[in-house]
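Participant: structure, please.
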Amino acid sequence: MTDTSEQQGWATAKTLAEALPYIQHYDRETVVIKYGGHAMGEEAVAKLFAADAVLLKMLGLHPVVVHGGGPQISAMLKRAGVESTFVEGLRVTDAATMEVAEMVLSGAINKEIANWITLAGAEADVRGVGLSGKDARLITVEKARKTRKDPETGAEEEIDLGFVGEPTRIDPQMILNLIHADHDYIPVVAPIGVSKEGQTYNVNADTVAGALAGALKAKRMLLLTDVPGVLDKNGELMRQLSVGEAREAIASGVATGGMIPKLETAIAAVEAGVEAVVILDGRRPHAMLVELFTEHGAGTLVRA
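Facilitator: Sure, this is the predicted structure:
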């Protein structure tokens, strides 16, 4: 009779053998990972994420991390005594808010994630490199234009969101230089962009991840969030959606709240050349590995 440790050894070997076709499928392919503010969670979760990102690099993939930080920005604004204003669910970013947002995103969060990756990859010499969209003009933006209908007149009126930008151009050359360098680097990108005139703008991290994934022609884009994926009207996980079905989920009201911009980002990324986008729960240990290297996956996959 075999003991428990031997049984675990056989189970591990079986898992590795089953994962081999998927590892080969993604060999030398780029995977863009959106690491959301809520999915970051506790330090232990962040360390697990960093270790999994390092493992992807060691298995021959090219992970590129784009992170958010909305909850962290809100907390810092509160400590600084800067009041947040939201219009239609979108944060109005005035000069004071922009200064705090850049400090939190490009400073504290970006460098912390890069550091966790470097620590996790120390034995294999895998290193995290923290960047923002301002570096080498990685992300050029223009001021975001949003409109809403006046409830009384029905007329369209523009909403001034301040220093909130939309990407107009992604220059992926610096990212390509890093992921194909002699050393094993994992780029970590903060969602800060710059206009042609040099003005700094805050950009939605999902939007940045989608635009970057499209520019890199990524094999996969993983949107890590704090829900299992897209749920149907009965609360069941929808494991796969075509672009048309994703649009229908938005139009019919199946997708609500924060899931709508995530699906819109997924649609845009697929149409820009990304093979598929997966929305999954980043709080679950090894969610990325389950999604990429097992038959069942771990979230909702959106593809053409």
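Participant: okay, CA-based contacts and neighbour counts for the rest of this
Facilitator: Will do.
Participant: would Val302 count as being in a helix?
Facilitator: No. Using DSSP: H, G, I helix; E, B strand; the rest coil, the assignment for Val302 is strand, not a helix.
Participant: which ones are touching it?
Facilitator: Taking Cα atoms under 8 Å, 6 or more residues apart in numbering as the criterion, Val302 is in contact with Gln240, Leu241, Ser242, Val243, Ala246, Ala266, Ile267, Val270, Ala276, Val277, Val278.
Participant: from these, which would you call buried?
Facilitator: Neighbour-count burial (16 or more other Cα atoms under 10 Å) is assigned, among the contacts of Val302, to Gln240, Leu241, Val243, Ala246, Ala266, Ile267, Val270, Ala276, Val277, Val278.
Participant: could you measure from the second one over to Arg283?
Facilitator: To tie it back to what came earlier, the one meant is Leu241. Leu241 is 22 Å from Arg283, where distance means Cα to Cα, to the nearest Å.
Participant: before we move on, the earlier item: I'd like the contacts of Val302 as JSON lines, with distance to Val92 and secondary structure appended.
Facilitator: What follows is the contacts of Val302, written out as JSON lines (distance: Cα to Cα, whole Å; DSSP: H, G, I helix; E, B strand; the rest coil):
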{"residue": "Gln240", "distance to Val92": "34", "secondary structure": "strand"}
{"residue": "Leu241", "distance to Val92": "33", "secondary structure": "strand"}
{"residue": "Ser242", "distance to Val92": "33", "secondary structure": "strand"}
{"residue": "Val243", "distance to Val92": "31", "secondary structure": "helix"}
{"residue": "Ala246", "distance to Val92": "28", "secondary structure": "helix"}
{"residue": "Ala266", "distance to Val92": "24", "secondary structure": "helix"}
{"residue": "Ile267", "distance to Val92": "26", "secondary structure": "helix"}
{"residue": "Val270", "distance to Val92": "29", "secondary structure": "helix"}
{"residue": "Ala276", "distance to Val92": "32", "secondary structure": "strand"}
{"residue": "Val277", "distance to Val92": "29", "secondary structure": "strand"}
{"residue": "Val278", "distance to Val92": "29", "secondary structure": "strand"}
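Participant: and for comparison, fold this next one:
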Amino acid sequence: MEVVEMVLVGKVNKQLVSLISLAGATAVGLCGKDARLLTARPSPDAAALGFVGEVTRVDPSAYNINADTAAGEIAAAIGAEKLLLITDVSGILADRDDPGSLVKEIDIAGVRRMVAEGKVGGGMIPKVECCVRALAQGVHTASIIDGRVPHSLLLEILTDEGTGTMITG
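Facilitator: Have a look, this model is predicted:
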């Protein structure tokens, strides 16, 4: 069954999507396993037919999940050492009106204090909340960095200085 799945999902699915795209339409290839879209049980004839199943449930739900929140949850689930959020500001600012007031490093208590004092607001709130949640779930550090800075990701990973704000537990 594993080989069949690899061929159908990994090759045939991609070929179909490619052909549809070449014809001018937009297509996305999905597998019933993706996001548990389809849940199945063995067919009553499974013993005679092999890996044949019947659909028991279809989950048509769609949710708009914040990308930063999803990244934080994924980082925690895979046991990541570091969560990196790339944005269009330099990081957490001590003064929201002063782009030069970057906070280079802060702990969870400090972030919570800044949110409570109104120093962190707007779109930065979900970013710091997902960082705090990821840290609480075992991620070692979380950084919010400016994607407009050339090579910011490499600078954050490969230098001691980094480029944005690092949040620690």
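Participant: closest to Ile117 of structure 1 out of the buried ones among the contacts of Val302 of structure 1?
Facilitator: Within these, the smallest distance to Ile117 of structure 1 is 22.0 Å, found for Val278 (Cα to Cα).
Participant: corresponding residue for the closest one in structure 2?
Facilitator: Alignment note: Val278 of structure 1 maps to Ser143 in structure 2; criterion TM-score structural alignment.
Participant: Leu102 of structure 2 versus the closest residue in space to that match that isn't next to it in sequence, what's the distance?
Facilitator: Nearest residue to Ser143 of structure 2, sequence neighbours excluded (Cα to Cα, 6 or more residues apart in numbering): Met166, at 4.2 Å. Computed as Cα to Cα, the Met166 of structure 2 to Leu102 of structure 2 distance reads 11 Å.
Participant: with neighbour numbers in mind, choose between those two.
Facilitator: Between Met166 of structure 2 and Leu102, Met166 has the larger neighbour count (other Cα atoms under 10 Å), namely 23 against 18.
Participant: the more buried one maps to what in structure 1?
Facilitator: Using TM-score structural alignment, the partner of Met166 of structure 2 in structure 1 is Leu301.
Participant: so its match sits against Val243, correct?
Facilitator: No. In this structure Leu301 of structure 1 lies outside contact range of Val243 using Cα atoms under 8 Å: 10.0 Å.
Participant: OK, contacts around the nearest residue to Gly32 of structure 2 once chain neighbours are set aside?
Facilitator: Taking Cα to Cα, 6+ apart, and ignoring the residues beside it in sequence, Gly32 of structure 2 has Leu38 as its nearest neighbour in space, at 4.9 Å. Leu38 of structure 2 sits next to Gly32, Val55, Thr56, Arg57, Val58, Asp59 when contact means Cα under 8 Å, 6+ apart.
Participant: show me what contacts Val194 of structure 1?
Facilitator: So Val194 of structure 1 contacts Gly133, Lys134, Arg137, Ile139, Thr140, Val141, Glu142, Thr200, Tyr201 (Cα under 8 Å, 6+ apart).
Participant: repeat that with 7 Å
Facilitator: Lys134, Ile139, Thr140, Val141, Thr200, Tyr201 (Cα atoms under 7 Å, 6 or more residues apart in numbering).
Participant: who wins on neighbours among these?
Facilitator: Highest neighbour count within those: Tyr201, with 30 neighbours (other Cα under 10 Å).
Participant: ok, the residue nearest to Ser143 of structure 2 to Val4 of structure 2 distance?
Facilitator: Distance of Met166 of structure 2 to Val4 of structure 2, given as Cα to Cα: 45 Å.
Participant: all helices for structure 2, in order.
Facilitator: Taking DSSP state H to define them, one finds helices in structure 2 at 2-7, 13-22, 46-49, 67-77, 108-116, 124-136, 152-158.
Participant: can you redo those helices as JSON lines with distance to Ala94 of structure 2?
Facilitator: Converted to JSON lines, those look like this (distance: least, Cα to Cα, whole Å):
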{"stretch": "helix 2-7", "distance to Ala94 of structure 2": "51"}
{"stretch": "helix 13-22", "distance to Ala94 of structure 2": "48"}
{"stretch": "helix 46-49", "distance to Ala94 of structure 2": "63"}
{"stretch": "helix 67-77", "distance to Ala94 of structure 2": "21"}
{"stretch": "helix 108-116", "distance to Ala94 of structure 2": "8"}
{"stretch": "helix 124-136", "distance to Ala94 of structure 2": "12"}
{"stretch": "helix 152-158", "distance to Ala94 of structure 2": "20"}
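Participant: just say which of the ones you listed is most tucked in.
Facilitator: helix 124-136 (a mean of 21; mean count of other Cα atoms under 10 Å).
Participant: that helix vs structure 1, mean deviation?
Facilitator: Taken over the aligned residues, the distance from helix 124-136 of structure 2 to structure 1 averages 0.6 Å (mean Cα distance after the TM-score superposition for structure 1).
Participant: the inter-axis angle of that helix versus helix 108-116?
Facilitator: Here the directions of helix 124-136 of structure 2 and helix 108-116 differ by 160 degrees (axes from the mean of the first three to the mean of the last three Cα atoms, to 10 degrees).
Participant: which elements pack onto helix 124-136 of structure 2?
Facilitator: Applying 3 or more Cα pairs under 7 Å, 6 or more residues apart in numbering; DSSP states H and E, one finds that helix 124-136 of structure 2 contacts helix 67-77.
Participant: max-length helix in structure 1?
Facilitator: Ranked by residue count, the top helix of structure 1 under DSSP H comes out as helix 4-25.
Participant: corresponding residues in structure 2 for that helix?
Facilitator: Going by TM-score structural alignment, helix 4-25 of structure 1 sits over no part of structure 2.
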